[in-house]
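S.K.: Please work out how this folds:
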Amino acid sequence: MLDDLDRTILTALACDARVSWKDLADEAGVSSPTIRDRVRRLQDTGVILGFAVKVSPAALGYSLEAIVRFKPFPGKQHILEQQIQSTDRIVQCDKVTGEDGFVARVLLRDIGELDPLLETFGRMATTNTSIVKSCPVRMRPPAF
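M.R.: This next block holds a predicted model:
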């Protein structure tokens, strides 16, 4: 069960995981040791799983993002999953119910990279691809 202090900490860390204990303590109205202890408790109980760096795909030259839905051929789901996991251009993938077995986000430098990437999956699955125009909601933490 989270209390108001936990929620304040999580909200602040979700905005800037590098915020100092002092700044976080000032915002929450408690001492720095209290903040440190609470963050450790949130980590120990599995509420905070880790801290990450947000990297700009565009700054690395990836100008396109695509959503690829994979429908595995009979008996190919396991090797398809392995191929998805080993493809570095796939930055996120969910195993889903329904006709599609997997839904993935793919980063591309240009549209010319799409067909060669999809061809590597041709013996394992059919694909259906959509180009992302914008992302009104990026992955965000759940409400707390």
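S.K.: contacts and neighbour counts: CA atoms only from here.
M.R.: Fine.
S.K.: quick one, longest strand in this protein?
M.R.: Longest strand in the chain, counting residues (DSSP state E): strand 64-72.
S.K.: and whichever helix or strand comes after that one with strand 64-72, angle?
M.R.: Remark: after strand 64-72, the chain's next helix or strand is helix 77-86, criterion DSSP states H and E. For helix 77-86 against strand 64-72, the angle by axes from the mean of the first three to the mean of the last three C-alpha atoms, to 10 degrees is 160 degrees.
S.K.: Following up with a second sequence; could you model it the same way so I can compare the two?
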Amino acid sequence: MYKLRLKNATLDETDMRIVSALAENARIAHAELARMVGLSAPSVAERIRRMEDAGVLRGYTIDLDPAAIGLAITAWLRIRPLPGKLQKVAEILAETPEFVECDRVTGDDCFVAKAHVRTVQDLEVLIDRLIVHATTNTSVVQSSPFDRRLPPLVPIR
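M.R.: Alright, predicted model coming up:
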């Protein structure tokens, strides 16, 4: 059994195979998933429900290509709020739909945020919203060597 840090739930080998299969195709039918892992469909459904209840599976989503809908530029912004502006910067990031990911981090910067925009001018507008309240360092993504993936499903010692 594998112990999960946050929810005190356990994953066995079958659960990990279910999670991996769902990561590949979240729309897979329970019957097909059951065949893949050697269980009945009701057993698979119960395991999925248990993992949802434990917070292991937090949702199901689509994989959208931003460039295919005209958002040709992806950028990562490292953001350091000016003194007293941390909450204001967090609000701007949360309210700006072009920012699709944001983490509060340790180190010199407080936030690392990912944005998708149509043009360099649109990126400039995003930066201008922030520079009244923070300093920024922006990196434009040239390419991604691999797609987003699951963290390793390994024993926690």
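S.K.: Drop the TM-score for these two in here.
M.R.: Overlay of the two chains. TM-score (TM-score structural alignment, normalised by the length of the first structure): 0.94; 144 aligned residues with a C-alpha RMSD of 1.2 Å.
S.K.: thinking again about what came up before, which residue range of the second structure does the longest strand of the first structure align onto?
M.R.: Using TM-score structural alignment, strand 64-72 of the first structure corresponds to residues 73-81 of the second structure.
S.K.: what's the average distance of the matching stretch to the first structure?
M.R.: Using mean C-alpha distance after the TM-score superposition for the first structure, stretch 73-81 of the second structure ends up 0.8 Å from its aligned counterpart in the first structure, as a mean over the superposed pairs.
S.K.: What are the buried residues along that stretch?
M.R.: 73, 74, 75, 76, 77, 78, 79, 80, 81 (16 or more other C-alpha atoms under 10 Å).
S.K.: Out of those residues, which is nearest to residue 87 of the second structure?
M.R.: Set against residue 87 of the second structure, the nearest of the buried residues of stretch 73-81 of the second structure by C-alpha to C-alpha is residue 81 (8.7 Å).
S.K.: got the contact list for the closest one?
M.R.: 89, 109, 110, 133, 134, 135 (C-alpha atoms under 8 Å, 6 or more residues apart in numbering).
S.K.: The same query, at a cut-off of 7 Å, please.
M.R.: Contacts for residue 81 of the second structure (C-alpha atoms under 7 Å, 6 or more residues apart in numbering) come out as 89, 133, 134, 135.
S.K.: Only the buried subset of those residues, as a PyMOL command please.
M.R.: The buried residues among these can be selected in PyMOL (16+ other C-alpha under 10 Å) with this line:
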select buried, resi 89+133+134
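S.K.: burial of residue 84 of the first structure, as a residue count?
M.R.: By the measure other C-alpha atoms under 10 Å, the count of residues near residue 84 of the first structure is 20.
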